[in-house]
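Colleague: here is a sequence with its predicted model. Questions after.
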Amino acid sequence: MKIYLKSLIAILILVLSSVEINAQYGNGRSGNGYGRQRNSIPQAQTPQEEPKALTAEQIVDNEMPNITESVGLNPFEEAIVRTILTKSVQKRIELQILKLAPDKTREAMEKIVKEQEEELKEGLPEDKYEAFEKLQKERFKSKKKKKKKRKNKD
């Protein structure tokens, strides 16, 4: 009876300790020993939210402080430029929404740019109009340089 009791206690201790050892090895995950490193079930990726499209007014509001400072516009001229740019940006946004053929899109963009230039010529004094045009060209050149640098890095 003593031998039976001792062997029963020994077997019970072995069984209980082996469960603890097994749990430590696999961190309680499917017994393969890798724990939390990889799940056998792939996780679905949550789609990233698309950035909210800015309205024409918001785009112009972001650019106006820089334009006002570099060109030196007074409040009346600033209101004129803001109105013209808002109208022009709104037309460009509408054009992007329409998704026309590339050649028609290009023609429409050229028409929008010409209208914007004519309205700015009428609304601004010559020196301020020229300063505005110079600012636009400098921005366009700097964007091209950045794109070229990015292409060279790749």
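Modeller: It's in. These numbers were taken from a predicted model, which means no experiment stands behind them.
Colleague: going by C-alpha atoms from here, please, whenever you check contacts or count neighbours.
Modeller: OK.
Colleague: how is the most centrally placed residue in the chain assigned, secondary-structure-wise?
Modeller: For the chain, Pro51 is the residue whose C-alpha lies nearest the centre (Cα atoms, centre = their mean; 5.8 Å). With DSSP: H, G, I helix; E, B strand; the rest coil as the basis, Pro51 sits in coil.
Colleague: and it, what does it touch?
Modeller: Listed by Cα atoms under 8 Å, 6 or more residues apart in numbering, the contact set of Pro51 is empty.
Colleague: same check, this time on Ala56
Modeller: Ala56 neighbours (Cα under 8 Å, 6+ apart): 86-87, 89-90, 93.
Colleague: at 10 Å instead, please
Modeller: 85-93 (Cα atoms under 10 Å, 6 or more residues apart in numbering).
Colleague: cool, and Lys121?
Modeller: 115, 128-130.
Colleague: look up how far Glu77 lies from it.
Modeller: 12 Å (Cα to Cα, to the nearest Å).
Colleague: now do Ile21
Modeller: Ile21 is 79 Å from Glu77, by Cα to Cα.
Colleague: the more surrounded of those two?
Modeller: Glu77 (17 against 11; other Cα atoms under 10 Å).
Colleague: that one contacts Phe132, correct?
Modeller: No. In this structure, Glu77 is not within contact of Phe132 by Cα atoms under 10 Å, at 11.8 Å.
Colleague: report the buried members of the contacts of Ala56.
Modeller: Neighbour-count burial within the contacts of Ala56 applies to 85-92; the criterion is 16 or more other Cα atoms under 10 Å.
Colleague: comparison target below:
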Amino acid sequence: MKKNKILLPLALFMGLLFANDLVAQYGYGNRYGSGYGYGNRFGRQRSSIPQAQEAPKKADPLTAEEIVDLEMPTIKEELGLDPFEEAVVRTTLVKSVQQRIELQILELEPQKMQEEVEKIRDRQDQELKTGLPEEKYLAYVELQENKFKVKKKKKDKKKKKKSKTKKEA
């Protein structure tokens, strides 16, 4: 009986001593919410109001004019076009790029697609040949074969020779 008198108050004292830790651990009694330790009664990152998930936005494909505008500075710089020639090249390229985009939308058979792209390329080459001088047309064809990559001009670096001013012993 004596053991029960000592054991019961000791157990109550220990329970009161550790009760705050147990409540704080579980999430009761804190000012940030009511449970599970994450701030609200629905748990972590949940709300009582349903929200629609945002669908990832698809990047809009570039238009024919935007594609040509990206390439025109390179073409103009490499070929040295005057405003009239630039207008001819730009309109021809916009028209052919637009036709290629339309072909992609149609999703034709690979063989048919290849034939149509060849026809578009032939029309484009013919229009550029008639609208540009021969040398600029050939420069354009060469640029097209290099896939519009500008070759950087190599700068001649002259190495300066240091004069020998050291005295030899």
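Modeller: Now that the structure is in, tell me what you want to look at. Computed from a prediction, not measured in an experiment: that's the story for all the values here.
Colleague: re earlier: dump the buried ones among the contacts of Ala56 of structure 1 into a markdown table; add distance to Pro65 of structure 1 and secondary structure as well.
Modeller: Shown next, in a markdown table, are these (distance: Cα to Cα, whole Å; DSSP: H, G, I helix; E, B strand; the rest coil):
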| residue | distance to Pro65 of structure 1 | secondary structure |
| --- | --- | --- |
| Leu85 | 13 | helix |
| Thr86 | 14 | helix |
| Lys87 | 18 | helix |
| Ser88 | 18 | helix |
| Val89 | 17 | helix |
| Gln90 | 19 | helix |
| Lys91 | 22 | helix |
| Arg92 | 21 | helix |
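Colleague: could you export those residues as TSV, including distance to Gln136 of structure 1?
Modeller: Formatted as TSV, the buried ones among the contacts of Ala56 of structure 1 follow (distance: Cα to Cα, whole Å):
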residue	distance to Gln136 of structure 1
Leu85	12
Thr86	16
Lys87	17
Ser88	14
Val89	14
Gln90	18
Lys91	18
Arg92	16
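Colleague: if we can go back for a sec, what touches both of Lys121 and Glu77 of structure 1?
Modeller: Joint contacts of Lys121 of structure 1 and Glu77 (Cα under 10 Å, 6+ apart) are Lys128.
Colleague: mapped onto structure 2, which of the contacts of Ala56 of structure 1 hold?
Modeller: Counting by both residues aligned by TM-score structural alignment, their matches' Cα atoms under 10 Å, these that remain in contact in structure 2 are 85-93.
Colleague: what's the longest helix along structure 1 packed up against?
Modeller: Among the segments of structure 1 that qualify as a helix by DSSP state H, the longest is helix 126-153. Where contact means 3 or more Cα pairs under 10 Å, 6 or more residues apart in numbering; DSSP states H and E, helix 126-153 of structure 1 is packed against helix 56-71, helix 102-123.
Colleague: and which of the buried ones among the contacts of Ala56 of structure 1 is nearest Asp103 of structure 1?
Modeller: Of all those, Asp103 of structure 1 sits closest to Arg92, with 14.8 Å by Cα to Cα.
Colleague: gap between that closest one and Asn66 of structure 1?
Modeller: 21 Å.
Colleague: picking up where we left off before, what is in contact with Glu77 and Phe132 of structure 1 at once?
Modeller: The contact lists of Glu77 of structure 1 and Phe132 share 68, 120, 124, where a contact means Cα under 10 Å, 6+ apart.
Colleague: so which of those residues is the most crowded?
Modeller: Counting by other Cα under 10 Å, top hit in the shared contacts of Glu77 and Phe132 of structure 1: Leu120 with 21 neighbours.
Colleague: what is the aligned counterpart of that residue in structure 2?
Modeller: Structural alignment (TM-score structural alignment) places Leu120 of structure 1 against Leu128 in structure 2.
Colleague: OK, contacts around that match?
Modeller: Applying Cα under 10 Å, 6+ apart, the residues near Leu128 of structure 2 are 85, 88-93, 122, 134, 136-137, 140-141.
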